[in-house]
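**Student:** Test case, fold it:
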Amino acid sequence: MTEKMEAVLQYVDGNREAALERLMALLRIPSISTQKSHRDDCRRAAGWLVRELQELGFSAGLREVSWAEPGHPMVVGHDERNVGKVKSGQRHVLFYGHYDVQPTDPDALWKTDPFEPCIREDEAGRKVIVARGASDDKGQVMTFIEACRAWKAVHGDLPVAVSFLLEGEEESGGENLLPFLKANRDEMRADVALICDTAMPDRKTPAITTSLRGTVAEEVELVAASQDLHSGMYGNAAANPAFLLCQLISSLRDEKGRITLPGFYNGVSLPDEQTRQQWRELYPDDSALLGEVGLSRAAGEQGFSAIEQTWCRPSFEVNGFKGGYQDDGFKTVIPSRASAKLSFRLVPGQDPVKIRETFRAHVRRALPEDVDVTFTSHGASAGFSVSRDSECLPAALSALSEEWGRQAVMTGCGGSIPVAEEVREALGMDALMIGFAQADDRIHSPNEQYGLDSFHHGIRSWVRILAALAR
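**Tutor:** Down below sits the predicted model:
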């Protein structure tokens, strides 16, 4: 297998320009999923990918979705040599990515047309591709497609059975993905999912994201008097929803930064010491994470570094607050109502439904009799972690280490990537999140970029991973 793989890597090195041109062609399609004016562009991007997969010998097509808006099609592809069957003992992988992109606003901040990709040097002299979707997620998707192309070109076959699922709504909610997976469970099931929508911790260290935080997002509105009140005429005597809401929010953390809800930390565990030591080497102090946003000291739960607070500890945050007079000047008013948008980030082992119920009960207990509360849920999802019993995890880590010349690490992610948990829920299989983005890729922002080195080494990494999984 090693000799076969080396021939494929040589092919990748010798065909860089052609691979780059294909990525550029996909980046020129403005597949903004959340804007109705780009509905046809999303379908055009999906069709472009279907043709690429068909050219590589995949049985590929568009699958319509209609459970929720906006309804952009899924791209599904299977290696024709393995449609409906997998060779005896051969591993089968499902690759997931998304072809839709974020809106481009504020457009005035782009230095070049966001859908006319170009190559330029960043401040460090590194060559980068600049375009909307360059990093999130078209560049990442194309690393895997180009790895498959190289294997097919050199050997006519892939070392493992490969299926594709490319989504068109990841940037607009992705509500159709889970029902699609459930409706097509038998077709989509494989041994493991490979997800390329994550980042490396630095320029040189490859990583597999093995844990994600889930979320509970709640909007809380308190209503007291039937109208806004004069703070002189009613101050002290009338319940003030804005003040009560501030008290409630303050009560959710203690002086050590721990969340005070009963049973909140049930099921929470720490990574092993080897993993935590790897994180300390990557982020030796809090400023290594926070410095780029103008901060230096972790503000959350005491006893944990900034990276641990985001990667492996649950959190509570205030995302928005509204109540009383908001315009210029001053108005002496007691607002009749006040609201806040609040979120909990959860780690694997926590129950999002139970935490939401506990939070609501905590709020109700704290309110005076003549203050009413309304809750609006904005989602609840569990944290995700890759099983340490996974046979694919050590193989993929070893392949990444070989390509980058540095030991690959297992990282966490403070955010949520719903597809990982949805694949487990619908298909009953693990997901390996392997990506080659960088922290300064400006995803979702003007002048999004993706390094030529990320693209090229990403292709080579997938070549090695496919070979490693075949062993």
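**Student:** contacts and neighbour counts: CA atoms only from here.
**Tutor:** Noted.
**Student:** What helices and strands are in contact with the helix or strand hosting Val128?
**Tutor:** Element membership for Val128, per DSSP states H and E: strand 127-130. Applying 3 or more Cα pairs under 8 Å, 6 or more residues apart in numbering; DSSP states H and E, we find strand 127-130 packed against strand 118-121, strand 449-451, helix 452-470.
**Student:** closest to Glu281 out of those?
**Tutor:** Evaluated over the helices and strands packed on strand 127-130, closeness to Glu281 peaks at helix 452-470, with 22.0 Å, by Cα to Cα.
**Student:** centre of the chain versus that closest one, how much separation?
**Tutor:** 20 Å (Cα atoms, centre = their mean, to the nearest Å).
**Student:** which residues does the residue lying closest to Asp79 once chain neighbours are set aside contact?
**Tutor:** Of all residues beyond its chain neighbours, the one nearest Asp79 is Phe58 (4.4 Å), with distances taken as Cα to Cα, 6 or more residues apart in numbering. The contact partners of Phe58, by Cα atoms under 8 Å, 6 or more residues apart in numbering, come to Gly77, His78, Asp79, Glu80.
**Student:** related to what we said a few turns ago, after the strand holding Val128 comes which helix or strand?
**Tutor:** Using DSSP H and E, the helix or strand that follows strand 127-130 towards the C-terminus is helix 138-155.
**Student:** Next, the structure of the following sequence, for comparison with the previous one:
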Amino acid sequence: MTPELQELFTFLAFPSVSTDSKHKQDVLSCANWLIEKLSGMGLSTELHETPGHPIVIARNEHSPDKKTVLIYGHYDVQPADPLALWDTPPFAPEIRDGKIYARGATDNKGQMLAHILGIEKTLKEKGKLPVNIILLFEGEEEIGSPNLAPFLEKHKQDLACDIIAISDTGMVAPNTGTLGYGLRGIACAEVKITGPARDLHSGLFGGAVANPATAVAQLVASLHLPDGTVAIDGFYDEVRPLEDWEREMWAKVPGVKDEDFLEVTGSPALFGEPNYSSAERTWARPTAEVNGIGGGYQGEGSKTVLPAEAFVKLSLRLVPDQEPQVILQKLKTHLEKHCPPGVNIEVELGHDGKPYACDPHSDFGKAAQRALKATFPGEPMLIREGGSIPIVQAFQDILGTDTLLLGLALADAQIHSPNENFPIQNFEAGIRLNQALLEELAK
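**Tutor:** Here you go, the predicted structure:
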């Protein structure tokens, strides 16, 4: 095993699960490991405490005649549950068929460490970097980065930069350079429906008392028209239409045709808003999704009860120029309007993040494309991302800086799922990409 892979294995072994308080010390230990690694490379480092998990900052010696590049990543990971579905323990990395299997392998430790090792390699080969570098690594991305925006506001001058680079997104196909220039935003909510004071016998009281589980099902059904269009009033009012050049380019992107979506997802058929391809739906159209739903008896066999309460968890993916708080209020109004009689509704609005888009044809965008071309064969693909990195728009709002999204994840990386994986080939390419990127951005 190469020294680079050994370091990645060490990094992946930290169960740095940000959402679980039982792992608070593991998250801190992971941050301290990063500090030790970055200090050992000759960078000046800072560990900043927050009300949650720490933020790690590292810099080289800055020169006023060089461009300043901020590289962002996150060292926290999703919970590993359900553990029974992992083929190997999630925090005991293993290589199978050229892929590294572990929680965080792709999201985001593998991609993030590739940048670190690219910087280290350049320092060893040339003694200095072609740009001023700021590394900003946080431990709360998987819980919505609640403390990063205040940190940016407080340290705005110290974090001033010309461009930001992030590898926490996907590439459209193996060995295909991919530049992301947009991200969908997100807005979450949880709905609780309550009815009787306790579970009731469904024979004695069914038909006389409203059933909260039925009410939740009716509410969920009200969110969409039969063709998949979101039925919330005003949901599409601010949606920025697709440009003609985007539709033309995306039609040529490998790995994202409708049949590819079927193969990757294992779904029996595709479904969604009419008159858009699957790629267009996931990259540039908003959605309303059910993430969890429940109520009543969940055990084996029957238990004939009318449940006292039921719930549904929702997330809405948003596109430019939708404002999350505006959309959440429209969702709340819709849910309250369509709540069936005989039950009480409680809508709890959750975390949100703005959508993001920049010009991929800017000078920095062109530099990123040259770096991708130097790393991967063929012309780079320009895409928007279906996922959300809420802090990217905060970078734009607070630091006034665009972000280049240089994804190394493949569609079958199983991010947030059991058996998350990262190809060794992509990890090694990420190291080379960082070296090429800093050279190109310096020009």
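**Student:** tm score of chain vs chain?
**Tutor:** The TM-score (TM-score structural alignment, normalised by the length of the second structure) is 0.89; 442 aligned residues with a Cα RMSD of 2.8 Å.
**Student:** thinking again about what came up before, now render the helices and strands packed on strand 127-130 of the first structure as TSV, adding distance to Thr376 of the first structure.
**Tutor:** Formatted as TSV, those follow (distance: least, Cα to Cα, whole Å):
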stretch	distance to Thr376 of the first structure
strand 118-121	44
strand 449-451	37
helix 452-470	41
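**Student:** Just tell me what the residue nearest to Asp79 of the first structure corresponds to in the second structure.
**Tutor:** Alignment note (TM-score structural alignment): Phe58 of the first structure maps to Leu43 of the second structure.
**Student:** Helix, strand, or coil at the counterpart of Pro348 of the first structure in the second structure?
**Tutor:** Counting by TM-score structural alignment, Pro348 of the first structure corresponds to Pro320 in the second structure. Following DSSP: H, G, I helix; E, B strand; the rest coil, we place Pro320 of the second structure in the coil state.
**Student:** Run a quick neighbour tally on Pro320 of the second structure.
**Tutor:** Pro320 of the second structure: 20 surrounding residues under other Cα atoms under 10 Å.
**Student:** now Val305 of the second structure
**Tutor:** Around Val305 of the second structure there are 18 other residues, counting by other Cα under 10 Å.
**Student:** Name all residues that make contact with it.
**Tutor:** Contacts of Val305 of the second structure (Cα under 8 Å, 6+ apart): Asp199, Leu200, His201, Ser202, Gly296, Tyr297.
**Student:** repeat for Pro340 of the second structure
**Tutor:** Residues in contact with Pro340 of the second structure (Cα under 8 Å, 6+ apart) are Ala215, Gln218, Leu219.
**Student:** hang on, the earlier thing: turn the contacts of Phe58 of the first structure into TSV, columns for secondary structure, distance to Val223 of the first structure and neighbour count.
**Tutor:** Below are the contacts of Phe58 of the first structure laid out as TSV (DSSP: H, G, I helix; E, B strand; the rest coil; distance: Cα to Cα, whole Å; neighbours: other Cα atoms under 10 Å):
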residue	secondary structure	distance to Val223 of the first structure	neighbour count
Gly77	strand	53	25
His78	strand	55	23
Asp79	strand	59	21
Glu80	helix	61	17
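**Student:** Relative to Ala468 of the first structure, which of the residues you listed is nearest.
**Tutor:** Ranked by distance to Ala468 of the first structure (Cα to Cα), the contacts of Phe58 of the first structure are led by Asp79 at 18.6 Å.
**Student:** The closest one maps to what in the second structure?
**Tutor:** Matched by TM-score structural alignment, Asp79 of the first structure corresponds to Asn60 in the second structure.
**Student:** Kindly indicate the member of the contacts of Pro340 of the second structure with the most neighbours.
**Tutor:** Neighbour counts for those, by other Cα under 10 Å, peak at Ala215, which reaches 25 neighbours.
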